[in-house]
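A.B. asks: Give me a 3D structure for the following:
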Amino acid sequence: MTAKSVPNVTFHTRVRNDQLEGPNPYEWKDVTSEEIFAGRKVVVFGLPGAFTPACSESHLPGYEETHQAFRDLGIDEVICVSVNDAFVMFQWGKALGIENVRLLPDGNGEFSEGIGMLVKRTAQGMGNRSWRYAMYVEDGQIEKVFSEPGFMDNPPGVPVQISDAKTMLDYLKQR
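C.D. replies: Prediction:
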């Protein structure tokens, strides 16, 4: 596979600001692809949605549990991308106790579309969503992608088979 650059998009995130008073000390912070990927080794995995069964029961928890193993292999960051907004991603991470994996909202699906992983989930009332995948990105270049088989619009489900943390770890160990 010839390396392809990650798309140049802006992620609309929320970050804590202790200077703000009140019950919601968070503010908007736009982060670009370049800021996230330039000069870094990043594992990114995309999934259909926060709070959905396979995403919550195995996909995200698998990467959280193996986070240190990725760090030990020189990975700067492990990122979960989903076509959800920043508020949903924050609450999902809080509900699952996620402390190490960065939950990156792709609310408009621009990143997912830019890497060719945006699919329609309209039959389930979910709009456009990310296909389930994992990829290794080095200095903004997509070096390896593990895309779940059967890529299509309105799938009945997308199980975690090859985009899991173990598959990515095995790949990185052989690099």
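A.B. asks: CA atoms for contacts and neighbours, from now on please.
C.D. replies: OK.
A.B. asks: What segments of the protein are strands?
C.D. replies: The residue ranges that make up the strands of the chain, judged by DSSP state E, are 4-5, 10-16, 26-32, 41-47, 77-82, 102-105, 118-120, 128-130, 133-138, 141-147.
A.B. asks: closest one to Asp153 among those?
C.D. replies: Using Cα to Cα as the criterion, the shortest distance between Asp153 and those is 4.8 Å, found for strand 118-120.
A.B. asks: ok so, going back, distance to Gln174 and mean neighbour count added to the strands of the chain, as a markdown table?
C.D. replies: What follows is the strands of the chain, written out as a markdown table (distance: least, Cα to Cα, whole Å; neighbours: other Cα atoms under 10 Å):
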| stretch | distance to Gln174 | mean neighbour count |
| --- | --- | --- |
| strand 4-5 | 21 | 14 |
| strand 10-16 | 32 | 17 |
| strand 26-32 | 30 | 13 |
| strand 41-47 | 15 | 25 |
| strand 77-82 | 18 | 23 |
| strand 102-105 | 25 | 22 |
| strand 118-120 | 29 | 20 |
| strand 128-130 | 28 | 24 |
| strand 133-138 | 13 | 22 |
| strand 141-147 | 12 | 19 |
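A.B. asks: Next, the structure of the following sequence, for comparison with the previous one:
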Amino acid sequence: MKTGTRLPDVTFHTRVRDEAIEGPNPFRWQDVTTGDYFAGKRVVLFSLPGAFTPTCSTYQLPGFENGHADFAAQGIDEIYCLSVNDSFVMNKWAEAQGLKNVKVIPDGSGEFTRKMGMLVDKDNLGFGMRSWRYAAIVTDGVVEAWFEEPGLMDNCPEDPYGVSSPETVLAHLAEQKEPELA
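C.D. replies: Model prediction:
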């Protein structure tokens, strides 16, 4: 569906560690653009409804983190996890998950997610506007392959998960590398 689409040009408001800042919160604001994250790289981008939520914290994020070497072996330069959460929340979640390989992208206002057509209302869970669950393989800012969970809708009574799993994305990458039979 979104294969061949260029990612929207957005500026993400992030917080990055700065050793020059003393105290318990040594971070400063740094704006990072879509180009900064994606230009000249082949990456896996996956987006999910929220940091610290059960499926996201138990399966999806740990699966991508633990599978990092397998993705790298398939030609992936970076793995990004995006959520409609602010940078404070995303950084704390990354810390709580012990991330070393996956990088988090805060889409606090949902601008990127809205421009991707993936912003949904999750008021039924008290979440407000959030991202529908999806994953993509992105090469130099263009979607190469798209993995969207079924049932995209506001206030979905379920949280489908499988199409955007690390296992599904990795299997797709492995299939692309296999030589075609004559």
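A.B. asks: returning to what we had before: could I get the strands of the first structure as a markdown table with distance to Gln68 of the first structure?
C.D. replies: Output for the strands of the first structure, formatted as a markdown table (distance: least, Cα to Cα, whole Å):
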| stretch | distance to Gln68 of the first structure |
| --- | --- |
| strand 4-5 | 26 |
| strand 10-16 | 24 |
| strand 26-32 | 24 |
| strand 41-47 | 13 |
| strand 77-82 | 10 |
| strand 102-105 | 13 |
| strand 118-120 | 29 |
| strand 128-130 | 26 |
| strand 133-138 | 16 |
| strand 141-147 | 20 |
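A.B. asks: So which of those strands is nearest Val158 of the first structure?
C.D. replies: Smallest distance to Val158 of the first structure across the strands of the first structure (Cα to Cα): 8.9 Å, for strand 41-47.
A.B. asks: Next, the angle strand 141-147 makes with the closest one.
C.D. replies: In terms of direction (axes from the mean of the first three to the mean of the last three Cα atoms, to 10 degrees), strand 41-47 of the first structure departs from strand 141-147 by 30 degrees.
A.B. asks: how far apart are strand 41-47 of the first structure and its match in the second structure?
C.D. replies: Its match in the second structure and strand 41-47 of the first structure itself, once the structures are fitted together, sit a mean 0.4 Å apart by mean Cα distance after the TM-score superposition for the first structure.
A.B. asks: just to revisit the earlier point, if we compare the strands of the first structure, which one ends up closest to Ala54 of the first structure?
C.D. replies: For those, the distance to Ala54 of the first structure is smallest for strand 41-47, at 9.0 Å, taking Cα to Cα.
A.B. asks: got a list of what Leu172 of the first structure touches?
C.D. replies: Contacts for Leu172 of the first structure (Cα atoms under 8 Å, 6 or more residues apart in numbering) come out as Leu73.
A.B. asks: residue in the second structure matching it?
C.D. replies: In the second structure, Leu172 of the first structure lines up with Leu173, judged by TM-score structural alignment.
A.B. asks: measure its match to Val43 of the second structure for me?
C.D. replies: Distance of Leu173 of the second structure to Val43 of the second structure, given as Cα to Cα, to the nearest Å: 11 Å.
A.B. asks: And for Tyr80 of the second structure?
C.D. replies: In this structure, Tyr80 of the second structure and Val43 of the second structure are 7 Å apart, going by Cα to Cα.
A.B. asks: Tell me how many other residues surround the residue nearest to Gly127 of the first structure when sequence neighbours are not counted.
C.D. replies: Nearest in space to Gly127 of the first structure, with sequence neighbours left out and distances taken as Cα to Cα, 6 or more residues apart in numbering, is Arg121 at 5.2 Å. Neighbourhood size, Arg121 of the first structure [other Cα atoms under 10 Å]: 20.
A.B. asks: I appreciate the help and will end here.
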